[in-house]
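Student: one predicted model, sequence on top.
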Amino acid sequence: MLRGKTDQMAKKDYYEVLGVPRDAEEREIKKAYKRMAIKFHPDRNPEDVKAEEKFKEVKEAYEILTNAQKRAAYDQYGHKAFQQGGMGGTDGSTDFNDIFGDVFGDIFGGGRRQRSAGGADLRYNMELTLEEAVRGVTKEIRIPTLVLCDTCRGDGTKKGTKPMTCTTCHGAGQVHIRQGFFTVQQSCPHCKGRGQIIKDPCNTCHGNGRIEKQKILSVKIPAGVDTDDRIRLNGEGEAGNKGAPSGDLYVQITVKAHPIFEHQNNNLFCEVPINFAMAALGGEIEVPTLNGRVKLRIPAETQTGKMFRMRGKGVTSIRSNIQGDLLCRVVVETPVKLNDKQKHLLRELEESFSNSSSVNNSPRSKSFLDGVKKFFDDLTH
């Protein structure tokens, strides 16, 4: 009797053991316990009897203070509330697997039972012409995917039978593996995380609950999409297991190269070739747009590379609803396959350019030649 009194007097206050105040919340108690349990765990302190005793003391305090009924009794009666083992849980026995499975379970996967996995998301790569991307289009696509088995409705069992609880994980779908002083939670290798074993599988899906099938979908592509845009179709991915939600289908857009236009953001670019005479004298030329032809006025003395902007002739952005522009880059084309008359006329023109009074006809050429002359003059001096 005297010894029992001595033991009770020697027993430390549970709050002091964990180093928390008496009004500490449960999360604060768990945090303190986790820190001390790691510090005094026997795997970290082999052959250290004091550390093992301290670990048991910490465990005992944790078990009492995280149980609402036991904590209330302890707060009112102290250690006397657990004499004779009445409240239980303070017999000094230690199951390290249970402790770390409880406290650190949330780090390594959490939860005792594995939830049914949702279906996988799918991706479909779709190529569009520039016209389709700009105006919008509806496309029919064919998707290979997994759908619920019609025979067993996703259960995976033969008609009239039911799956059995896995004897390895007892339906939890997960097992605990000891790694050092941690207990790691992973999928049960026997039932593959399902928690159940199918003894009589469905003849159609062979117990999978899903079958492969080609699914045909009509996809509406909005006007103004561009390369790398994605369109999500909710629930059109693979079917989930055991009634879990289906995944999504992502349609990845690529706009094909166009023979005339280049597409950048909501602007269009194109090159417009003009002949020598039009570049010198000016005139009008028809240029294409995605909505038909329009006239572009070319001023006299236009040089190659000159850019003309035709406002509102580009693409309407799907994000901002702003209409882009068409930018036309002029390229002066050198004439080819000239007849004798054309050659004679060009020679006469060339002779007129060589006249000293006509140097202003080709200012860039004169500037270039002057620069070359100065360069060589500098070399010789």
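Tutor: The structure has been received and is ready for your questions. Residues are numbered from 1 along each chain as shown.

Student: switch to C-alpha atoms for all contacts and neighbour counts from now on
Tutor: Will do.

Student: pretty sure residue 184 sits against residue 106.
Tutor: No: contact between residue 184 and residue 106 fails when scored by C-alpha atoms under 8 Å: they sit 10.2 Å apart.

Student: comparing those two, which shows the higher neighbour count?
Tutor: residue 184 (21 against 11; other C-alpha atoms under 10 Å).

Student: ok, the more buried one - contacts?
Tutor: Residue 184 sits next to 101, 105, 108, 176, 177, 178 when contact means C-alpha atoms under 8 Å, 6 or more residues apart in numbering.

Student: out of those residues, which is most surrounded?
Tutor: Most surrounded of the contacts of residue 184: other C-alpha under 10 Å gives residue 101, at 22 neighbours.

Student: three-state assignment of residue 357?
Tutor: Here residue 357 is helix, with the state taken from DSSP: H, G, I helix; E, B strand; the rest coil.

Student: quick one, strands of the stretch 151-300 of the chain?
Tutor: With strands called from DSSP state E, counting those that start in this stretch, the stretch 151-300 of the chain shows them at 164-165, 174-179, 182-187, 196-197, 210-221, 230-233, 249-255, 262-264, 267-275, 283-289, 292-298.

Student: residue 372: which of the ones you listed is closest?
Tutor: Proximity to residue 372 (C-alpha to C-alpha) singles out strand 267-275 among the strands of the stretch 151-300 of the chain, at 28.8 Å.

Student: what residues sit buried inside the closest one?
Tutor: By neighbour count with 16 or more other C-alpha atoms under 10 Å, strand 267-275 contains the buried residues 267, 268, 269, 270, 271, 272, 273, 274.

Student: next up, a structure to set beside the first:
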Amino acid sequence: MSQQEWLDRDFYAVLGVPSTASAEEIKKAYRTLARELHPDANPHNTEVEERFKKVSEAYAVLSDPAKRKDYDRVRRLLRSGGFPGTGFPPGTGSGGFDFGDLFGSGSPFTMGDPLGGVGDVLGDLFRRAGTRTASARPRRGSDVETETRLSFREAVAGMVLPLLMTGPMVCTSCHGSGTRPGTRQRTCPHCRGVGVRNRNLGGFGFSEPCEDCRGTGSIVDTPCPDCQGAGIGDRTRTISVRVPPGVSDGQRIRLPAQGEPGLGGAPSGDLYVTVRVEPDPVFARSGDDLTVTVPVSFAELALGTVLSVPNFDGRVSLKIPPGTQSGRTFRLRGRGVPRRGDAVGDLLVTVEVAVPSDLGHEAAEALRAYARAEEMGGFDPRSGWADSR
């Protein structure tokens, strides 16, 4: 329904109720008319069918409190013949005025308007009525979000990840123009490419999206057979996503212009890929540092040894001095997670004594002998441990 039809039609008269009717009275009137005018009760009667449509349209507006409020406000405004409080006299001009310009942001006629933002009311009212708006004008495409999973080692090392995406994309046949290859759009002769047409009503003018070109300003005579003139179609594509080294769990990677395509030649949205990193059975992270816990024997810590520690580059040797305590952490510089630039984190190696669950007879006897020798030597592991408690 056009804006002018909205303004010309009296929905209360269509339902046969006064403008002061309650919601219950409006519902009752509609139900009575709907039973009387329903197409099933009046087969092949186009006149009754048309009236039934008008009754349904009127009820759709008056049964909705928000729509009815806006509809009543516009009717009061037009019946007044002018705009109270603005100094704008009734009937001025010959029809060159546009509500969007007259009551838009910054207009002097918005000040002191007792109806409270007429431009907004009209805009909301016509949008709710289902009229075509400027949705066909150029508009940036929506952003798209997805997730991908990487192993711990892939996230640390970085990689190029092939990502399979299915969704709306610019038509590859017409490249988004909507026209058959080899043809072009032509300028709409009714709106002259503006996408908007003006209608006059007394002393006022109303701007509406052009019905012929649907507000685009252009007409497609020979639509693209692949996308039926939409310029957009669903397809599956593979995108190469470069995952930088050292990416962390939950980090988002932005791929510009890889989201949904824009309308009317506008740019596409962006694609955001959230990375989920699976835990590793050996390594963990602490910021840019890699952490690993290496199980060792008591003898290795007491006597000292050289450990072969796993690393993403292979293995690295770590010297353990005699008398090292269980739980001590050693730092190996430059063996951790790559940072931005050429910097690299460290590898933190923690040694931890592993106690055997079953020593065996010979090992148990040897350990008992060691314990006796340790006691004779005066070693007490709990000496001074609880003296301050």
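Tutor: Looks like it came in fine. Treat the numbers as computed from the prediction; the structure is a model and nothing was measured.

Student: columns distance to residue 343 of the first structure on top of the contacts of residue 184 of the first structure, output as TSV?
Tutor: Below are the contacts of residue 184 of the first structure laid out as TSV (distance: C-alpha to C-alpha, whole Å):
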residue	distance to residue 343 of the first structure
101	94
105	90
108	85
176	92
177	91
178	93
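
Student: closest to residue 324 of the first structure among those?
Tutor: residue 108 (52.1 Å).

Student: thinking again about what came up before, and residue 155 of the first structure, which of the strands of the stretch 151-300 of the first structure is closest to it?
Tutor: strand 210-221 (8.9 Å).

Student: what span of the second structure lines up against that closest one?
Tutor: Matched against the second structure by TM-score structural alignment, strand 210-221 of the first structure falls on residues 232-243.

Student: mean deviation of that stretch from the first structure?
Tutor: Taken over the aligned residues, the distance from stretch 232-243 of the second structure to the first structure averages 1.7 Å (mean C-alpha distance after the TM-score superposition for the first structure).

Student: distance from the chain centre to that stretch, please.
Tutor: Remark: stretch 232-243 of the second structure is offset 17 Å from the chain centroid, using C-alpha atoms, centre = their mean, to the nearest Å.

Student: how about stretch 208-225 of the first structure?
Tutor: That offset, for stretch 208-225 of the first structure, works out to 20 Å (C-alpha atoms, centre = their mean).

Student: what sits up against that stretch?
Tutor: By C-alpha under 8 Å, 6+ apart, stretch 208-225 of the first structure touches 132-149, 152-157, 202, 204-205, 231, 239, 241-242, 253, 266, 315-318.

Student: try it again at 6 Å.
Tutor: With contacts defined as C-alpha atoms under 6 Å, 6 or more residues apart in numbering, stretch 208-225 of the first structure is touched by 133-149, 154-156, 205, 316-318.

Student: can you select the buried ones among those for me in PyMOL?
Tutor: The following PyMOL line selects those of the contacts of stretch 208-225 of the first structure that are buried, judged by 16+ other C-alpha under 10 Å:
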select buried, resi 133+134+136+143+145+146+147+148+149+154+155+156+205+316+317
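
Student: restricted to strands, list the contacts of stretch 208-225 of the first structure.
Tutor: Judged by DSSP state E, the contacts of stretch 208-225 of the first structure include 137, 138, 139, 140, 141, 142, 143, 144, 145, 146, 147, 148 as members of strands.

Student: in TSV, list those along with distance to residue 77 of the first structure.
Tutor: Converted to TSV, those look like this (distance: C-alpha to C-alpha, whole Å):
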residue	distance to residue 77 of the first structure
137	77
138	75
139	75
140	74
141	72
142	72
143	68
144	67
145	64
146	61
147	61
148	59
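
Student: now, among these, which is nearest to residue 349 of the first structure?
Tutor: Proximity to residue 349 of the first structure was ranked across these by C-alpha to C-alpha; first place goes to residue 137, at 53.6 Å.

Student: quick one on the thing from earlier: go through the buried residues of strand 267-275 of the first structure and name the one nearest residue 360 of the first structure.
Tutor: residue 274 (22.3 Å).

Student: quick one: the counterpart of the closest one in the second structure and residue 230 of the second structure, what's the gap?
Tutor: Under the alignment (TM-score structural alignment), residue 274 of the first structure pairs with residue 296 of the second structure. To residue 230 of the second structure, residue 296 of the second structure is 68 Å away according to C-alpha to C-alpha, to the nearest Å.

Student: what lines up with residue 142 of the second structure in the first structure?
Tutor: Aligned partner of residue 142 of the second structure by TM-score structural alignment: residue 120.

Student: what lines up with residue 34 of the second structure in the first structure?
Tutor: For residue 34 of the second structure, no residue is aligned by TM-score structural alignment.

Student: which non-adjacent residue is nearest residue 34 of the second structure?
Tutor: residue 52 (6.8 Å; C-alpha to C-alpha, 6 or more residues apart in numbering).

Student: the one you found: neighbouring residues, count only.
Tutor: When neighbours are defined as other C-alpha under 10 Å, residue 52 of the second structure has 21 of them.

Student: one more: residue 133 of the second structure?
Tutor: 16.

Student: count the residues that sit near residue 315 of the first structure.
Tutor: 27.

Student: try residue 11 of the second structure
Tutor: Residue 11 of the second structure has 23 nearby residues by other C-alpha under 10 Å.

Student: got a list of what it touches?
Tutor: residue 58.

Student: what lines up with it in the first structure?
Tutor: In the first structure, no residue is paired with residue 11 of the second structure according to TM-score structural alignment.

Student: look up how far residue 284 of the second structure lies from residue 11 of the second structure.
Tutor: To residue 284 of the second structure, residue 11 of the second structure is 70 Å away according to C-alpha to C-alpha.

Student: ok, residue 306 of the second structure next?
Tutor: The value you get for residue 306 of the second structure to residue 284 of the second structure, if C-alpha to C-alpha is used, is 23 Å.

Student: cool, and residue 257 of the second structure?
Tutor: Residue 257 of the second structure is 35 Å from residue 284 of the second structure, by C-alpha to C-alpha.

Student: same question for residue 163 of the second structure.
Tutor: Following C-alpha to C-alpha, the distance that separates residue 163 of the second structure from residue 284 of the second structure is 26 Å.

Student: what's the answer for residue 65 of the second structure, then?
Tutor: Distance, residue 65 of the second structure to residue 284 of the second structure, by C-alpha to C-alpha: 59 Å.

Student: out of the strands of the stretch 151-300 of the first structure, nearest to residue 49 of the first structure?
Tutor: strand 182-187 (20.0 Å).

Student: alright, that wraps it up for me.
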